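A.B. asks: heads up, no residue letters with this:
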């Protein structure tokens, strides 16, 4: 599971520096508003995973949907099909090529993860938030898991005009994963069936 200036000199630089705290506070407020007001959402995504050496990269794409609390669906379509579904009780991962699925209780699988950040219900209970400098035309906020068992060093969320645009994850090994979202829709009416997983015929199931 996917990677995200210089201040002007003189008087212009002083003005910009004075304005930055307000802009950064807006990014934190945008994440808080997202967690509070956006109860469901859907978007296309492209995920780029960069190895710790900063050179090797892998890219995939698909569709993301969520409904609070703790229901989400990542449907990867390229370069291969994979489905990750949380139904509020369990998280299911299905690999179409292997025709194999695995499941875990959501309390074990979610924790302080990117999925919990986007679709969970306890933002500031699980994360410490800090505004970051604007980059790539986005306002960024960093969310550091409070749990030392999360396996994630930091998560950064990017907003464009208050709308979710990107998510960057750095894990404990230095691997970076970035998801860029497009065609985001806030609060769509998503049927409960979207977050239910039915084991395909003949598929193997590994329960943890």
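C.D. replies: Sure thing, it's come through. Here the structure is a predicted model, which means the values were calculated and not measured. Residues are numbered from 1 along each chain as shown.

A.B. asks: contacts and neighbour counts: CA atoms only from here.
C.D. replies: Will do.

A.B. asks: how far does stretch 76-84 sit from the chain's center?
C.D. replies: 16 Å (CA atoms, centre = their mean, to the nearest Å).

A.B. asks: likewise stretch 20-40?
C.D. replies: Distance, centroid of stretch 20-40 to centroid of chain: 15 Å (CA atoms, centre = their mean).

A.B. asks: ok, residues contacting it?
C.D. replies: 65-68, 118-119, 121, 123, 129-134, 139-141, 157-159, 162-163, 186-190 (CA atoms under 8 Å, 6 or more residues apart in numbering).

A.B. asks: for this protein, which segments count as strands?
C.D. replies: 40-50, 57-67, 71-78, 82-87, 90-95, 100-105, 127-135, 138-145, 152-160, 163-171, 176-186, 204-207 (DSSP state E).

A.B. asks: need the ones you listed in CSV (columns: distance to residue 113).
C.D. replies: Below are these laid out as CSV (distance: least, CA to CA, whole Å):
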stretch, distance to residue 113
strand 40-50, 16
strand 57-67, 14
strand 71-78, 13
strand 82-87, 13
strand 90-95, 13
strand 100-105, 14
strand 127-135, 10
strand 138-145, 8
strand 152-160, 7
strand 163-171, 9
strand 176-186, 13
strand 204-207, 20
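
A.B. asks: put this next to the first one:
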């Protein structure tokens, strides 16, 4: 069980525990009819004090949780703010809930802040997806069709939006936790000294019902995005591992535009 999941269960158990304590105090008051008025008054005061303690504890837990989330959010924003440009090759693996591999792909991801992204696959098929800041263009060369969506509507509940967004209102829609630092080790003996410390952040939409349940971003020792992991609503996990990472490069004018052949069908859903 990872740290983020553990924190969730600890918080849930703590909340359930304080609720049970208050309920028990109420039951005790209701079942002490044979006690004297003085004892009843004393118990009432004790229950009142217990309720105040529980309320204070719950408030403290909420404040602590908020501070942890704010700290992780600030830390992640600082990392991404340095990633004004990003280009890398990727290998993608998608597994289902039974850990069966259902899809594999290879390609290149290019991003610039704010709000622009270009996703190209070269295996198993040639595909292209471009987010130009206003619209998302999904080009399927196999069926010769381009689907166009409003970018705001397409990714409004998807935590992937935080990779390129600088908008505080957008960030406020997600809960962010910093996960335990891990170690990425090369399996080859010759590279045994190149073990690298990693830092990861788990992002969860505050509003339920979206397609992506959680997004985990992992950064290497150079504070570069090394991998991302997405758990979707169908319990499928998509993992992208990045190689040949660049964060400073010239951006051609047509990087985030789409040249559509005349023979292609355009399905504009904006």
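C.D. replies: Received the coordinates, thanks. None of these values were measured; they are calculated from a predicted model.

A.B. asks: any idea what the TM-score comes out to?
C.D. replies: TM-score for the superposed pair, counting by TM-score structural alignment, normalised by the length of structure 1: 0.81. Supporting figures: 186 aligned residues with a CA RMSD of 2.4 Å.

A.B. asks: okay, the strands of structure 1, which one's buried deepest?
C.D. replies: strand 138-145 (a mean of 24; mean count of other CA atoms under 10 Å).

A.B. asks: just checking, what packs against that one?
C.D. replies: Packing contacts for strand 138-145 of structure 1, counted by 3 or more CA pairs under 8 Å, 6 or more residues apart in numbering; DSSP states H and E, involve helix 10-37, strand 127-135, strand 152-160.

A.B. asks: between these, which one is closest to residue 146 of structure 1.
C.D. replies: Residue 146 of structure 1 sits nearest to strand 127-135 of all these, at 5.3 Å, using CA to CA.

A.B. asks: who's in contact with the closest one?
C.D. replies: In contact with strand 127-135 of structure 1 (CA under 8 Å, 6+ apart) are residues 5, 20, 24-25, 27-28, 112, 139-146.

A.B. asks: go again using 6 Å as the cut-off
C.D. replies: 24, 28, 140-146 (CA atoms under 6 Å, 6 or more residues apart in numbering).

A.B. asks: do the same with stretch 157-171 of structure 2
C.D. replies: Contacts for stretch 157-171 of structure 2 (CA under 6 Å, 6+ apart): 113-115, 210, 212.

A.B. asks: against residue 256 of structure 2, how distant is the counterpart of residue 91 of structure 1 in structure 2?
C.D. replies: Aligned against structure 2 by TM-score structural alignment, residue 91 of structure 1 finds its counterpart in residue 136. To residue 256 of structure 2, residue 136 of structure 2 is 10 Å away according to CA to CA, to the nearest Å.

A.B. asks: what of residue 55 of structure 2?
C.D. replies: To residue 256 of structure 2, residue 55 of structure 2 is 52 Å away according to CA to CA.

A.B. asks: residue 110 of structure 2 too?
C.D. replies: 9 Å.

A.B. asks: what do you get for residue 98 of structure 2?
C.D. replies: 37 Å.

A.B. asks: the more surrounded of these two?
C.D. replies: residue 256 (21 against 8; other CA atoms under 10 Å).

A.B. asks: nearest spatial neighbour of the residue nearest the centre of structure 2, skipping sequence neighbours?
C.D. replies: Residue closest to the average C-alpha location in structure 2 (CA atoms, centre = their mean): residue 203, at 2.2 Å. By the measure of CA to CA, 6 or more residues apart in numbering, the closest residue to residue 203 of structure 2 outside its immediate chain neighbours is residue 176, 4.6 Å from it.

A.B. asks: what does the one you found align to in structure 1?
C.D. replies: Using TM-score structural alignment, residue 176 of structure 2 sits opposite residue 129 in structure 1.

A.B. asks: kindly report the same for residue 214 of structure 2.
C.D. replies: Using TM-score structural alignment, residue 214 of structure 2 lines up with residue 154 in structure 1.

A.B. asks: show me what contacts its match?
C.D. replies: 144, 170.

A.B. asks: any idea how far it lies from residue 81 of structure 1?
C.D. replies: Distance from residue 154 of structure 1 to residue 81 of structure 1, by CA to CA: 27 Å.

A.B. asks: do residue 200 of structure 1 as well
C.D. replies: As for residue 200 of structure 1, its distance to residue 81 of structure 1 is 14 Å (criterion: CA to CA).

A.B. asks: how about residue 165 of structure 1?
C.D. replies: 23 Å.

A.B. asks: swap in residue 194 of structure 1?
C.D. replies: 17 Å.

A.B. asks: could you do residue 208 of structure 1 as well?
C.D. replies: For residue 208 of structure 1, the distance to residue 81 of structure 1 equals 22 Å [CA to CA].

A.B. asks: so the two - more neighbours on which side?
C.D. replies: More neighbours surround residue 81 than the other of residue 208 of structure 1 and residue 81, with 15 against 9 (other CA under 10 Å).

A.B. asks: which one in structure 2 is aligned with the more buried one?
C.D. replies: Match for residue 81 of structure 1 (TM-score structural alignment): residue 126.

A.B. asks: next one: residue 167 of structure 1
C.D. replies: Under the alignment by TM-score structural alignment, residue 167 of structure 1 pairs with residue 228 in structure 2.

A.B. asks: what's near enough to touch that match?
C.D. replies: Residue 228 of structure 2 neighbours (CA under 6 Å, 6+ apart): 216-217, 239-240.

A.B. asks: closest one to residue 27 of structure 2 out of those residues, please.
C.D. replies: Among the contacts of residue 228 of structure 2, and counting by CA to CA, the member closest to residue 27 of structure 2 is residue 216, at 44.2 Å.

A.B. asks: surely that closest one and residue 229 touch.
C.D. replies: Yes - the pair residue 216 of structure 2 and residue 229 passes the contact test of CA atoms under 6 Å, sitting 5.0 Å apart.

A.B. asks: hang on, residue 96 of structure 2 packs against residue 234?
C.D. replies: No - Residue 96 of structure 2 lies out of contact with residue 234 (CA under 6 Å); the separation is 8.0 Å.

A.B. asks: more neighbours, these two?
C.D. replies: More crowded of residue 96 of structure 2 and residue 234, by other CA under 10 Å: residue 96, with 16 against 11.

A.B. asks: aligned partner of the more buried one in structure 1?
C.D. replies: Mapped onto structure 1 by TM-score structural alignment, residue 96 of structure 2 lines up with residue 51.

A.B. asks: appreciated, that's everything.
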